[in-house]
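In: below is the sequence, then the predicted model.
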Amino acid sequence: MLTSPNIGYFPTCDGHQLYWERHGTPGTEPVFFLHGGPGGRSSRHHLEFFDLCCFDIILFDQRGGGRSMPQGQLQHNNTGQCVEDIDALRRYFGFQKISLLGVSWGSWLAIQYQQRYPDALLKTTLVSVFVPFAQNVRAYDKTLSDALAGPRARSIYQILNNGCEAQQRQAAIGWLKAILKLNGQSMDPSALEHFADQEAVRAIRLELHYHVNHYFFTHTDEGLVVDANTEVIQGTKDRFGMASLRWLRQRQSIRCRLLHAGHNAFDRAIVKTVRHSLKRGCGTNKKRLPKVQ
């Protein structure tokens, strides 16, 4: 097992630098962790989902997010390019096949990866699933707009792109309050002011870049088929996650574990279930896995 993580940057062909970390035990089952967002980042806390002795874990920050550079970059940043990044990293690390753990927005990237690279997959675990089909995005947008009690998401996005620094900070604070309200959470006003720095502004602008573009959902996505070796772990109190799960189940039978939880993937019950789910079929993956030649 790695006593300290390997860390680096992967250059894409179109100007992005993807920050990555490698944890766990090389030669065991490789798992790529796909964080939430868009505009989110990976964290060492995400290692709570894994038994480090059983998996070769790749954490990375998606385009424009976290420590990837340029931070908050909107150019060459869409769903398809994020999916291509996953496979570019797979080849960079020399893995023939990988497993995916996708949380929230990351669950949609995992589903998209299945459509493009089915032969490169071992298994997929989707947590607090999010599918940006039109009805779900409209409902999400309306809920957030009601919580904003003022400008809609598109107006916030315009301010974050064109407003002065003070206007951007206030718009970011308004957006954060709406997200917290949606998730039944709150934050001390002074802590919220401190949190809404320029890094947060860039992250929210990137999130809204995807939101106002309907997460680049296409007509082709309406007919997608989820890989058979997929398991969904979903909180029943997560309104948009449950809507996403119903959308998936209308298209095919899908294995799912429903928990009395919300959207927060760090809920104790969710973390415990994810750790158990990831080990399904682990007995067949004890041997060292082949690499790309």
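Out: Arrived safely. Numbering: from 1, shown residues only.

In: only C-alpha atoms from now on, for both contacts and neighbour counts.
Out: Fine.

In: burial count for Asn6?
Out: 11 (other C-alpha atoms under 10 Å).

In: again but with Lys286, I slipped
Out: For Lys286, the neighbour count with other C-alpha under 10 Å is 13.

In: outside of the helix or strand hosting Gln158, which residues touch it?
Out: Per DSSP states H and E, Gln158 falls inside helix 153-162. Residues from elsewhere that reach helix 153-162, judged by C-alpha atoms under 8 Å, 6 or more residues apart in numbering: 141, 144-145, 167-168, 171-172, 175, 201, 205, 208-209, 212.

In: what are the buried residues along it?
Out: Ala153, Arg154, Ile156, Tyr157, Ile159, Leu160 (16 or more other C-alpha atoms under 10 Å).

In: take those and write them to a markdown table, including distance to Glu231.
Out: Output for the buried residues of helix 153-162, formatted as a markdown table (distance: C-alpha to C-alpha, whole Å):
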| residue | distance to Glu231 |
| --- | --- |
| Ala153 | 32 |
| Arg154 | 34 |
| Ile156 | 36 |
| Tyr157 | 34 |
| Ile159 | 39 |
| Leu160 | 37 |
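
In: in this protein, where's the longest helix?
Out: Ranked by residue count and defined by DSSP state H, the top helix of the chain is helix 165-182.

In: wait, His214 sits on Ala134?
Out: Yes. The pair His214 / Ala134 is scored as a contact, 7.5 Å apart, by C-alpha atoms under 8 Å.

In: could you look up the SS state of Ile58?
Out: Classification of Ile58 using DSSP: H, G, I helix; E, B strand; the rest coil returns strand.

In: report the contact partners of it.
Out: So Ile58 contacts Trp20, Glu21, Arg22, His23, Pro30, Val31, Phe32, Phe33 (C-alpha under 8 Å, 6+ apart).

In: got it, and Asp87?
Out: Taking C-alpha under 8 Å, 6+ apart, we find Asp87 in contact with Tyr117.

In: surely it is in a strand?
Out: No. The assignment for Asp87 is helix, going by three-state DSSP, so no strand is present there.

In: if I look at it, how far off is Leu126?
Out: 18 Å (C-alpha to C-alpha, to the nearest Å).

In: please apply the same query to Tyr117.
Out: According to C-alpha to C-alpha, Tyr117 stands 17 Å off from Leu126.

In: comparison target below:
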Amino acid sequence: MQILFPAIKPYARHSLAVEQPHVLYLDESGRQDGLPVVFLHGGPGAGCDAASRRWFDPNLYRIITFDQRGCGRSTPHAELQNNNTWQLVDDLERIREYLGVEQWLVFGGSWGSTLALAYAQTHPERVLGLILRGIFLCREEEIHWFYQQGASRIFPDYWEDYLAPIPPKEQGDMLGAYYQRLTGSDQIAQLHAAKAWASWEGRTATLRPNPAFVTRFSETQRALALARIECHYFMHGAFLEDNQLLKHMPKIAHIPGIIVHGRYDLICPLQNAWSLHQAWPASELQIIREAGHSAAEPGITDALIRATCQMARKLLKRPPQEEA
């Protein structure tokens, strides 16, 4: 089993102003002349952390991580104004140009896979390859499955806690009811809703219960950004046309990709990854047994580390080394 690379510190940190009022936090670590890779976090709204740069061999990669609009160390916190998928795609191009990167590998999980596909389909000439985990295509049925009916039947106990902030008469439209509270002026109701939303996601992300994972998701500031930004995006269909990402796969059919997906992922069911793989001739699909959605699942961690090493060998054209 492969594990994360040792912790490292960034060699550079940047603040990049984009459309008002947003200022993005980004950092670089690893090898300054290495293979450029950009890490796209989930959510939208989850933000990066110290582990985000540990998926990549620092002796091979120039590792670029950043917090998307409204979350993590980007400011203002939990801001919804000028915050949509296509503005995030534009941000990636701003970051690439700002850092003087010609082409890069794009690595993203969950919502990060959505954004990676949207970016690659918009700027295919800039993408060397894709490593995607926990595929989320942001189709209406996927959003309905997790936030209205579907996953609720697998986790009825956790679902009760997700229902708790919403009166029964509003439960026919959970997304709309949460949106009303998360964007309302009642700060107590907003925080209560944010914690319930984030806890639902945290409790269902792993195959086996992981209390530390749930605690991290439920931390107040993180939960507020995650819940507000996710709900904002999903109320607007992630600002995508119906089934857009699959329809536009011919634009990037030639780009090499590795897809890693847990067989028992109940946030983003395996059918998402299967459909993407069928539409992407240059992709390799790895279905991980005994794994759910989280990148922290041991089998998924192992597969992703192997994928970043494999992709480095391919793109740098180096012979394979014996793996531990």
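Out: Now that the structure is in, tell me what you want to look at. All values reported here derive from a predicted model rather than from experimental measurement.

In: before we move on, the earlier item: which helices and strands does the longest helix of structure 1 pack with?
Out: With contacts taken as 3 or more C-alpha pairs under 8 Å, 6 or more residues apart in numbering; DSSP states H and E, helix 165-182 of structure 1 sits against helix 134-148, helix 153-162, helix 198-212.

In: buried residues, the helix or strand following that helix. List them.
Out: Going down the chain from helix 165-182 of structure 1, the next helix or strand is helix 189-195, by DSSP H and E. For helix 189-195 of structure 1, a neighbour-count test (16+ other C-alpha under 10 Å) marks Leu192, Phe195 as buried.

In: same check on stretch 32-48 of structure 1?
Out: In stretch 32-48 of structure 1, counting by 16+ other C-alpha under 10 Å, buried: 32-42, 46-47.

In: helix, strand or coil for the alignment partner in structure 2 of Glu231 of structure 1?
Out: For Glu231 of structure 1, the aligned position in structure 2 is Ile258, judged by TM-score structural alignment. Here Ile258 of structure 2 is recorded as strand under three-state DSSP.

In: burial count for the alignment partner in structure 1 of Arg69 of structure 2?
Out: Aligned counterpart of Arg69 of structure 2 in structure 1: Arg63 (TM-score structural alignment). Burial measure for Arg63 of structure 1: 32 neighbouring residues, criterion other C-alpha under 10 Å.

In: Arg63 of structure 1 contacts Gln75, doesn't it?
Out: No. Here Arg63 of structure 1 does not reach Gln75: they are 9.7 Å apart, not a contact under C-alpha under 8 Å.

In: quick one: map Thr183 of structure 2 onto structure 1.
Out: Counting by TM-score structural alignment, Thr183 of structure 2 lines up with Asn161 in structure 1.

In: between Tyr117 and Leu126 of structure 1, point out the one with more neighbours.
Out: Using other C-alpha under 10 Å as the criterion, Tyr117 of structure 1 and Leu126 rank with Leu126 on top: 26 against 13.

In: what does that one align to in structure 2?
Out: Under the alignment (TM-score structural alignment), Leu126 of structure 1 pairs with Leu132 of structure 2.

In: could you do Cys54 of structure 1 as well?
Out: In structure 2, the residue matched to Cys54 of structure 1 (TM-score structural alignment) is Leu60.

In: counterpart of Ala178 of structure 1 over in structure 2?
Out: Ala178 of structure 1 maps onto Trp200 in structure 2, by TM-score structural alignment.

In: skipping its backbone neighbours, what lies nearest that match in space?
Out: Tyr162 (6.0 Å; C-alpha to C-alpha, 6 or more residues apart in numbering).

In: could you do Tyr264 of structure 2 as well?
Out: Once flanking residues are discounted, Tyr264 of structure 2 sits nearest to Gly292: 4.6 Å by C-alpha to C-alpha, 6+ apart.

In: which residues touch that neighbour?
Out: Ala205, Thr206, Leu207, His261, Gly262, Arg263, Tyr264, Asp265, Leu266.

In: 6 Å instead, please
Out: Thr206, Leu207, Gly262, Tyr264, Asp265 (C-alpha atoms under 6 Å, 6 or more residues apart in numbering).

In: would a markdown table of those with distance to Pro298 of structure 2, secondary structure and neighbour count be doable?
Out: Output for the contacts of Gly292 of structure 2, formatted as a markdown table (distance: C-alpha to C-alpha, whole Å; DSSP: H, G, I helix; E, B strand; the rest coil; neighbours: other C-alpha atoms under 10 Å):
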| residue | distance to Pro298 of structure 2 | secondary structure | neighbour count |
| --- | --- | --- | --- |
| Thr206 | 10 | coil | 24 |
| Leu207 | 11 | coil | 18 |
| Gly262 | 11 | strand | 28 |
| Tyr264 | 13 | coil | 19 |
| Asp265 | 14 | coil | 22 |
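
In: now, among those, which is nearest to Gln103 of structure 2?
Out: Gly262 (29.0 Å; C-alpha to C-alpha).

In: tell me the spacing between the closest one and Gln190 of structure 2.
Out: Applying C-alpha to C-alpha to Gly262 of structure 2 and Gln190 of structure 2 gives a distance of 32 Å.

In: one more: Val106 of structure 2?
Out: Remark: distance between Val106 of structure 2 and Gln190 of structure 2 (C-alpha to C-alpha) = 34 Å.

In: those two: who's more crowded?
Out: A count of neighbours by other C-alpha under 10 Å puts Val106 above the other of Val106 of structure 2 and Gln190, at 26 against 21.

In: is the aligned residue in structure 1 for the more buried one in a helix, a strand, or coil?
Out: By TM-score structural alignment, Val106 of structure 2 lines up with Leu100 in structure 1. Secondary structure, three-state DSSP: Leu100 of structure 1 is strand.

In: right, and Leu100 of structure 1 touches Phe32 too?
Out: Yes. Assessed by C-alpha atoms under 6 Å, Leu100 of structure 1 is found in contact with Phe32 at 5.0 Å.

In: Phe266 of structure 1: how many residues sit nearby?
Out: 14.

In: so it lies in a helix, does it not?
Out: No. The assignment for Phe266 of structure 1, made by three-state DSSP, is coil rather than a helix.

In: what residue of structure 2 matches up with it?
Out: Alignment note (TM-score structural alignment): Phe266 of structure 1 maps to Ala296 of structure 2.

In: who's in contact with that match?
Out: By C-alpha under 6 Å, 6+ apart, the contact list for Ala296 of structure 2 is empty.

In: much appreciated, bye for now.
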